[in-house]
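S.K.: My questions concern the predicted model and sequence given below.
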Amino acid sequence: MGLQNEKIAALSSVTADLNYLTPSRDRPRTFTFEPPSGEPRSNIVPEPHRVPIHDVRPISETVSLDREGFALVRQKSAVKDFYDQDQVKNVYYPEAERLIKAATGADRVFVFDHTVRKRVEGAADRGGGPRQPVARVHVDHTEKSGPQRVRDLLPDEAEELLKGRLQIINLWRPIRGPLLDSPLAVCDARTVKSGELVASDLVYPDRVGETYSVKFNPDHQWFYVPRMTADEILLLKCFDSKTDGRARFAPHTAFADPTTPADALPRESIELRTLVFHKE
């Protein structure tokens, strides 16, 4: 599966380390807060693998959410300051809903949260400062946690909504561009086997979420958008209830691009997470 070898060979690429999951008998687990005494913040051990990451721009018109599990779209936002929570919720959330409806034909889109990230050298994610890029191959939701988010967030409507098709789609964009530092790599979902997705606990103070960590396979095909601008968005499919062969889970990760100039500004980005409903 994935793109044909000759198409891949024609694309420019960089070679970089991506952090996969080191296989273990223990269930992967990460605390989002200070863990109980004697417990590590995470028991996930990264296993770096050097892989080619291809420039998706030349084929971006043919890449789709239902086939590869991601898409590159353009949108000039009216938001002036993505660090302003009110602007993001009152301006960007409605923009995102309209964009996803147009991209998917969905009947309803519900934006349920967003994260702004600004890379700080040496800082830990969830360490009290700005959220950091996640340099680990993962998928935000799983077969189990996708529908559960609907039950958590829309409890009165959940069972009726889940009778139709559910997708969970993230919108990821740079706040400032062109983005040179810590870009996002996305994997063609068709090249990932189900056994390579490992359910992993993300422990919050009030609930336990579930994401997928990913085991390495050299057949995985990776892509990124070089010099991504603030008017470009990567749509990432993190769940799809349809099991008819279309993409369901698209792994992704930040990575250290070896071509990044030493004086590049640190990555600043925003991602929105959305529940996408289709009646049929």
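M.R.: That came through, no problem. On a predicted model such as this, the values are computed, not experimentally measured, just so you know. Residues are numbered from 1 along each chain as shown.

S.K.: contacts, neighbours, all on C-alpha from now
M.R.: Will do.

S.K.: and residue 23, how far is that from residue 43?
M.R.: With the distance defined as CA to CA, to the nearest Å, residue 23 ends up 11 Å from residue 43.

S.K.: what number of residues lie near residue 116?
M.R.: Using other CA atoms under 10 Å, residue 116 has 20 other residues around it.

S.K.: ok, residue 111 to residue 165 distance?
M.R.: With distances defined as CA to CA, the gap from residue 111 to residue 165 amounts to 16 Å.

S.K.: Who has more neighbours out of the two?
M.R.: Each of residue 111 and residue 165 has its neighbours counted (other CA under 10 Å); residue 111 has more, 19 against 15.

S.K.: is it fair to say the more buried one lies in a strand?
M.R.: Yes - secondary structure assignment (DSSP: H, G, I helix; E, B strand; the rest coil) places residue 111 inside a strand.

S.K.: Residue 271 is in contact with that one, correct?
M.R.: No - with contact defined as CA atoms under 8 Å, residue 111 does not count as touching residue 271 (10.7 Å).

S.K.: Okay, helices next: where are they in the stretch 1-150 of the chain?
M.R.: Remark: helices of the stretch 1-150 of the chain, listed N- to C-terminal, are 5-9, 85-87, 93-104, 145-153; assignment by DSSP state H, counting those that start in this stretch.

S.K.: what about the third one, distance to the chain center?
M.R.: Put plainly, it is helix 93-104. In this view, helix 93-104 has its centroid 17 Å away from the chain centroid, taken as CA atoms, centre = their mean, to the nearest Å.

S.K.: want to compare, so here's the second one:
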Amino acid sequence: MTTATMNLSIPCEVLGKDPAVFLQPGVGQAWPQEAREVTLHDLKPELENPETAQSPMEQLDSRGFAVVKNKSEAMGPLAQQREWNEAFLQAQLGAREVVIWNSVTRSSEPKVNTPYDKKPFAQDEPIEGLQFPDLVRPTASGAHVDQDALGSRRICKLALGEDVFEKYSRVQQINVWVPLKGPVTAFPLAVCDGSTFTKERTGYSYGMFASRINAFYGEEQKWYYIKRQEPDEYLLLKIYDSNTLPGHAEFTPHTGVDDLHGADGPETARESIEVRLVACY
């Protein structure tokens, strides 16, 4: 286990603010955060012992995220990753249809990345092609879920049509997260077991693409990461599921770790890809 520093949102009762304030455009993205020391459990043993691991879908159901070792050949040029990721998710989860609706490349190197501006933005159609070589964003800080259920349902309809929930028995919003180089020794992605995350630790805000979830700290939460993650070690993050059964994880809060305190060796700049998809069954 590794002790690391992460940022989480400060609850409204501590701030003395009405939660509705953060649903206003331009305000939600400025939700105050606090640094917390969190224990991270290593997922590497699961990747090294796949014969004892649950299937990717079982992992998504039970805890809201999955770890998968990519056994196929190299993904090839970045320009080909759109098709590769769609096919990868279909193969891993057995989805009937998979569509990419957005993507982001990130780097922790300030000389390389371009921060988001603070202007409210609501994406109203899937972005064709992946945003890989031309626009690199900073690593994300602050535990969150990209969209809440309302925001995710809007995105699913934009990606696959207004009748997507009538056409399919189950619709999920999944992010595929992978480093471009390894091992990752700084700002790794941490994910929370969704079954340990309670509604009392949830705040709703106006996010970059739709309404989103901000995560508050709780001692009951169990956080994970892949120690010294390599480019063939994938994290699948569940953002939304139209068919979450009782006892299953609805989603997984996640964030870039702000400080590993040198636990994984000399730190080098993190470079990663996050591809955001809608999967239908």
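M.R.: Noted; the coordinates are in hand. Not measured: the values here are computed from a predicted model.

S.K.: quick one, which of the helices of the stretch 1-150 of structure 1 is nearest to residue 221 of structure 1?
M.R.: Of all the helices of the stretch 1-150 of structure 1, the one in closest proximity to residue 221 of structure 1, counting by CA to CA, is helix 5-9 (8.7 Å).

S.K.: quick check: that closest one aligns to which part of structure 2?
M.R.: Across structure 2, nothing matches helix 5-9 of structure 1 (TM-score structural alignment).

S.K.: What's the match for residue 276 of structure 1 in structure 2?
M.R.: By TM-score structural alignment, residue 276 of structure 1 lines up with residue 279.

S.K.: Disregarding residues adjacent in the polypeptide, which is nearest to its match?
M.R.: Nearest in space to residue 279 of structure 2, with sequence neighbours left out and distances taken as CA to CA, 6 or more residues apart in numbering, is residue 98 at 4.5 Å.

S.K.: who are the neighbours in contact with the counterpart of residue 143 of structure 1 in structure 2?
M.R.: Superposed on structure 2 with TM-score structural alignment, residue 143 of structure 1 falls opposite residue 149. Contact partners of residue 149 of structure 2, counting by CA atoms under 8 Å, 6 or more residues apart in numbering, are residue 240.

S.K.: Any idea which of the helices of the stretch 1-150 of structure 1 gets closest to residue 227 of structure 1?
M.R.: helix 5-9 (19.6 Å).

S.K.: Contacts for the closest one next, please.
M.R.: Where contact means CA under 8 Å, 6+ apart, the residues beyond helix 5-9 of structure 1 that reach it are residue 54.

S.K.: and what of stretch 111-119 of structure 1?
M.R.: Contacts with stretch 111-119 of structure 1, where a contact means CA under 8 Å, 6+ apart, come from 82-83, 93, 96-97, 130-133, 153, 266-275.

S.K.: mind listing what's buried in that stretch?
M.R.: 111, 114, 116-119 (16 or more other CA atoms under 10 Å).

S.K.: which bit of structure 2 covers it?
M.R.: Here stretch 111-119 of structure 1 aligns to structure 2 at residues 100-108, judged by TM-score structural alignment.

S.K.: Measure how far the matching stretch is from the centre of its chain, please.
M.R.: Using CA atoms, centre = their mean, the distance from the centre of stretch 100-108 of structure 2 to the centre of the chain it belongs to is 11 Å.

S.K.: what are the ranges of the strands in structure 2?
M.R.: Applying DSSP state E to structure 2 gives strands spanning 2-9, 33-42, 65-69, 97-107, 136-137, 144-145, 171-179, 189-192, 202-206, 211-215, 223-225, 233-241, 254-256, 271-280.

S.K.: what's the angle from the last one to strand 233-241?
M.R.: Using axes from the mean of the first three to the mean of the last three CA atoms, to 10 degrees, the interaxial angle of strand 271-280 of structure 2 with respect to strand 233-241 works out to 40 degrees.

S.K.: Output the contacting helices and strands for strand 271-280 of structure 2.
M.R.: Using 3 or more CA pairs under 8 Å, 6 or more residues apart in numbering; DSSP states H and E as the contact definition, the elements that strand 271-280 of structure 2 packs against are helix 81-93, strand 97-107, strand 171-179.

S.K.: Mind reading off the mean deviation between the longest one and structure 1?
M.R.: Once the two structures are superposed, the average separation between helix 81-93 of structure 2 and the matching residues of structure 1 is 1.8 Å (mean CA distance after the TM-score superposition for structure 1).

S.K.: same check, this time on the shortest one
M.R.: Its match in structure 1 and strand 171-179 of structure 2 itself, once the structures are fitted together, sit a mean 0.6 Å apart by mean CA distance after the TM-score superposition for structure 1.

S.K.: Now do the most centrally placed residue in structure 2 against residue 28 of structure 2, distance only.
M.R.: Most central residue of structure 2, judged by C-alpha distance to the mean C-alpha position with CA atoms, centre = their mean, is residue 237 at 5.0 Å. Look at residue 237 of structure 2 and residue 28 of structure 2: by CA to CA, they are 22 Å apart.

S.K.: where does stretch 123-138 of structure 1 sit relative to the chain's centre, distance-wise?
M.R.: On the basis of CA atoms, centre = their mean, stretch 123-138 of structure 1 is displaced by 14 Å from the centre of the chain it belongs to.

S.K.: Repeat that for stretch 174-194 of structure 2.
M.R.: A distance of 9 Å separates the centroid of the chain from that of stretch 174-194 of structure 2, by CA atoms, centre = their mean.

S.K.: Stretch 240-256 of structure 1 too?
M.R.: Using CA atoms, centre = their mean, we find the averaged C-alpha position of stretch 240-256 of structure 1 to lie 9 Å away from the chain's own average C-alpha position.
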